[in-house]
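Please find the sequence and the predicted model below.
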Amino acid sequence: MSDQIQASAAGRFQFPGTDIVVNRMGYGAMQLAGPHVFGPPADPDEARAVLREAIALGVDHIDTSDFYGPHVTNTLIREALAPYPDDLTLVTKVGAWRDDAGNWNLRRDADFLRRSVEDNLRRLGLAAMDVVNLRMGGPEDDIAAPMRAMKALQDDGLVRHIGVSTVTADQLRAARDIAPIVCVQNHYNLVQREDDALIDTLAEAGIAYVPYFPLGGFWPIQMEGLTRIAERLGRSKQQVALAWLLQRSPNILVIPGTSTRAHLRDNVAAAALTLDDATMAELNGLHAAR
């Protein structure tokens, strides 16, 4: 891997109030599951190879959840990577479950959250999770009760640090009144820009912002302007979109997912791509023109 760009090229970030320092270029394991994040992958050997290559490329932050599959990505991570490298940070998410038809169901009562954390620990083969994100369902949801449950899990030593996902600024403030928050994981990318103000607020507080669907998720970003810029730079659209995120704010950590080693290498190469001011302005203008 010495000839491959390493994840460390994007720089490093320390989660606030912790000893966890990670490369800003990480990896999201969601796409290792089957279609629509349900069932096993078509090629489990390639899935495990992707995880091993991610580590070889310097990725030390992997995002997963036991409801991906369900249970698929955590099982693959343990099969491919255990015993885990000392510097690997595994982050999971709780607050949802999948039924037999593959539907996504939200649930956040204390008993369910505890079972969810325990399921993640059992399948990953860990005694405690580095970071667990509490997944909310919308701006109308009360975050106080599930956050108190998360704090109890932290007090019991099952969760080292707490993050939140799919939250508003008001929900984040309420969560921080109950326990320290080390990261926020919301939907954000070159097109999805509703969290611009929140990102700047978090940067001032030193809290990580981890955008999910950084490349558009199930509907990849398709913008004529992005294609034009990528072709001019001789880069893939995915690399340009990821590089834009990394330059958008120093507290942004990216976790692009893929199920192939070729796409993994392409994504990680974005860690070394520096966009000049004119290109950044041009990319920002694409959103403004929508």
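In hand now; what should we look at?

rest of the way, CA atoms for contacts and neighbours
Fine.

residue ranges for the strands of the stretch 51-200 of the chain, please.
61-63, 89-94, 96-98, 104-106, 129-135, 159-165, 181-185 (DSSP state E, counting those that start in this stretch).

If you count neighbours, what's buried in stretch 101-118?
Using 16 or more other CA atoms under 10 Å as the test for burial, stretch 101-118 gives 102, 107, 108, 110, 112, 113, 114, 116, 117, 118.

same deal with stretch 59-73?
Neighbour counts over stretch 59-73 (16+ other CA under 10 Å) mark 59-73 as buried.

Narrow those to those in helices?
If you go by DSSP state H, those have 72, 73 in helices.

Looking at the buried residues of stretch 59-73, which is nearest residue 194?
Distance ranking of the buried residues of stretch 59-73 against residue 194, using CA to CA, places residue 63 first at 22.4 Å.

list the contacts for the closest one?
26, 27, 28, 29, 30, 90, 91, 92, 255 (CA atoms under 8 Å, 6 or more residues apart in numbering).

now with 10 Å?
26-30, 73-74, 89-93, 131-133, 210, 212, 255-257 (CA atoms under 10 Å, 6 or more residues apart in numbering).

Ok, residue 24 next?
Each residue near residue 24 by CA under 10 Å, 6+ apart is listed here: 7-14, 59-61, 208, 210, 246, 250-255, 271.

and what of residue 112?
94, 95, 96, 97, 118, 146, 149.

what's the spacing between residue 189 and residue 252?
Using CA to CA, to the nearest Å, one obtains 11 Å as the distance from residue 189 to residue 252.

Now do the contacts for residue 187.
165-167, 193-195, 210-214, 216-217.

May I see the PyMOL selection of the buried members of the contacts of residue 24?
A single PyMOL command selects the buried members of the contacts of residue 24 (16+ other CA under 10 Å):
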select buried, resi 7+8+9+10+13+14+59+60+61+208+210+246+250+251+252+253+254+255+271
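
Can you verify my assumption that residue 249 contacts residue 203?
Yes: counting by CA atoms under 10 Å, residue 249 does reach residue 203; the two are 7.2 Å apart.

which residues do these two both contact?
residue 209.

what's near enough to touch residue 162?
Counting by CA under 10 Å, 6+ apart, residue 162 has contacts 91, 93, 129-134, 147, 150-151, 153-154, 175-176, 179-184.

hey, which helix is longest across the chain?
Per DSSP H, the chain has its longest helix at helix 110-124.

just to revisit the earlier point, between the buried residues of stretch 101-118, which is closest to residue 222?
The closest of the buried residues of stretch 101-118 to residue 222 turns out to be residue 102 (CA to CA; 26.9 Å).

then this one, side by side with the first:
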Amino acid sequence: MDTRMPFLLGGTLPVRRLGFGTGGLVGPGYWGPRHEDPERSVALLRRAVERGVTLIDTADNYGPDVAEELVARALHPYPDGLVIATKGGVVRTGPDVWHIAGRPEQLRAMCDASLRRLRTDTIDLYQLHRLDPDVPMADQLGALRELQQAGKIRHIGLDSISAAELARARELAPIASVQNRYNLLDRASEEVLKLCERTGTAFLPWFPLGNGSLTGGGAADGSADPAAATLTAIAATHDATPGQIALAWLLHHSPALLPTPGTGSPAHLDENLAAAHICLTDEEFARLDALAAGSA
């Protein structure tokens, strides 16, 4: 598989499969900015695009508002071919404190606010950050369909859903993407991924590096970690890092996977993007594929 081949998001927007997520540009608990000097984040976003990234993934509650404002500050007017994805449907009130807000009037207001912060008339991919259990799915997706028909949204995505929910949602609206937690050692959403493959739906895995657990090192108690040992050994043969191998595995595992790892470091950005050029052998892929059984 040529992991550098683009993915056609929503059937209309070609994007490179390794994108950039903006969660790393905000502070702990997704609260406030990460850097005191916003120009550091601005420079990082511009570097990502200069390095060939064509998919930027953000959310209105990162900061809140901070990440979207940084995207606009750094990249507006947006170059041709750059796809901006954002999320709504969650209200953040403090570090790691948030609640779901999926009533149609809330979603409409959130989308309008994102449009203003991103300085655009149309959001390429607007993702419902969580399904609201207190609001019928038809009402939530109906609001997004109205926004789509009004030209404010180009494509609709969903976050943290089951395969059954995705199948039902597809009966109510065209779904271009899914964002679920998924990585080398966490494959609970494999059924969702398979449905995405069958339907041409993009799967943007969040925590693609296990929130840092797949970037190297051993277990928390200092004992040997079989997964870390395997990653380290394979990385050594490619003159790479364990994190690069974990990203390369995602790109090889399924053509529907579009990882968007985030970082606040230029060096780490370059390291992540270089993973797209790693070609795993069949034997290496099989060794990595087998790790999930041992992590269950």
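In hand now; what should we look at? Everything quoted here is computed from the prediction, not taken from an experiment.

if we can go back for a sec, out of the strands of the stretch 51-200 of structure 1, which gets nearest to residue 55 of structure 1?
Closest among the strands of the stretch 51-200 of structure 1, using CA to CA: strand 61-63, at 9.1 Å.

which residues in structure 2 does that closest one align to?
Strand 61-63 of structure 1 corresponds to residues 55-57 in structure 2, going by TM-score structural alignment.

Show me the helices in structure 2, by range?
38-50, 66-75, 104-118, 137-149, 163-172, 190-199, 226-237, 242-253, 266-274, 282-289, 291-295.

from the ones you listed, which stretch is densest packed?
helix 242-253 (a mean of 24; mean count of other CA atoms under 10 Å).

Just tell me the aligned range of that helix in structure 1.
Taking TM-score structural alignment, helix 242-253 of structure 2 hits residues 237-248 over in structure 1.

ok, back up a step: name the residues contacting each of residue 189 and residue 252 of structure 1.
211, 245.

hang on, the earlier thing: next, format the contacts of residue 112 of structure 1 as TSV and append distance to residue 238 of structure 1.
Formatted as TSV, the contacts of residue 112 of structure 1 follow (distance: CA to CA, whole Å):
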residue	distance to residue 238 of structure 1
94	28
95	29
96	28
97	30
118	35
146	35
149	38
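
Which two of the residues you listed have the greatest separation?
Counting by CA to CA, the most remote pair of the contacts of residue 112 of structure 1 is 97 and 149, 17.2 Å apart.

Now residue 119 of structure 2: closest residue in space that isn't a chain neighbour?
Excluding its sequence neighbours, the residue lying closest to residue 119 of structure 2 (CA to CA, 6 or more residues apart in numbering) is residue 72, at 6.4 Å.

I meant residue 250 of structure 1, not that one.
Closest residue in space to residue 250 of structure 1, ignoring its immediate chain neighbours: residue 203 at 7.2 Å, by CA to CA, 6+ apart.

Ok, residue 81 of structure 2 next?
Closest residue to residue 81 of structure 2 apart from its sequence neighbours, by CA to CA, 6+ apart: residue 54 at 6.5 Å.

hang on, the one you found packs against residue 75?
No: contact criterion CA under 10 Å: residue 54 of structure 2 and residue 75 do not qualify, at 11.5 Å.

so what sits against both of those two?
If you check residue 54 of structure 2 and residue 75 against CA under 10 Å, 6+ apart, the residues they both contact are residue 82.

Please report the distance of the aligned partner of residue 45 of structure 2 in structure 1 from residue 152 of structure 1.
By TM-score structural alignment, residue 45 of structure 2 lines up with residue 51 in structure 1. From residue 51 of structure 1 over to residue 152 of structure 1 the distance is 32 Å, taken as CA to CA.

Next: residue 287 of structure 1.
To residue 152 of structure 1, residue 287 of structure 1 is 41 Å away according to CA to CA.

Repeat that for residue 33 of structure 1.
Taking CA to CA, one finds residue 33 of structure 1 at 31 Å from residue 152 of structure 1.

and residue 183 of structure 2, how many neighbours?
Neighbour count of residue 183 of structure 2, defined by other CA atoms under 10 Å: 23.

residues contacting the residue opposite residue 192 of structure 1 in structure 2 once aligned?
In structure 2, the residue matched to residue 192 of structure 1 (TM-score structural alignment) is residue 186. If you count contacts by CA under 10 Å, 6+ apart, residue 186 of structure 2 has them with 207, 208, 209, 210, 291, 292, 293, 295, 296.

before we move on, the earlier item: show me the subset of the contacts of residue 24 of structure 1 that structure 2 keeps too.
For those, the contacts that are reproduced in structure 2, applying both residues aligned by TM-score structural alignment, their matches' CA atoms under 10 Å, are 9-14, 59-61, 208, 210, 246, 250-255, 271.

Look up how far residue 227 of structure 1 lies from the counterpart of residue 197 of structure 2 in structure 1.
Aligning on TM-score structural alignment places residue 197 of structure 2 opposite residue 203 in structure 1. Counting by CA to CA, the separation of residue 203 of structure 1 from residue 227 of structure 1 is 29 Å.

now do residue 57 of structure 1
26 Å.

Please pull up the equivalent of residue 119 of structure 1 in structure 2.
Taking TM-score structural alignment, the alignment pairs residue 119 of structure 1 with residue 113 from structure 2.

And for residue 110 of structure 1?
By TM-score structural alignment, residue 110 of structure 1 lines up with residue 104.

So its match is in contact with residue 128, correct?
No: contact between residue 104 of structure 2 and residue 128 fails when scored by CA under 10 Å: they sit 11.5 Å apart.

residues shared between the contacts of those two?
Counting by CA under 10 Å, 6+ apart, the shared contacts of residue 104 of structure 2 and residue 128 are 89, 140, 141, 144.

need these in JSON lines with distance to residue 266 of structure 2, can you?
JSON lines is the format used below for those (distance: CA to CA, whole Å):
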{"residue": "89", "distance to residue 266 of structure 2": "30"}
{"residue": "140", "distance to residue 266 of structure 2": "38"}
{"residue": "141", "distance to residue 266 of structure 2": "37"}
{"residue": "144", "distance to residue 266 of structure 2": "35"}
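
how about stretch 262-270 of structure 1, aligned to which bit of structure 2?
Using TM-score structural alignment, stretch 262-270 of structure 1 lines up with residues 267-275 of structure 2.

Can you list the neighbours in contact with the matching stretch?
The contact list for stretch 267-275 of structure 2 (CA under 10 Å, 6+ apart) reads 3, 18-20, 44-45, 47-48, 51-53, 209, 240-241, 243-249, 251, 260-263, 265-266.
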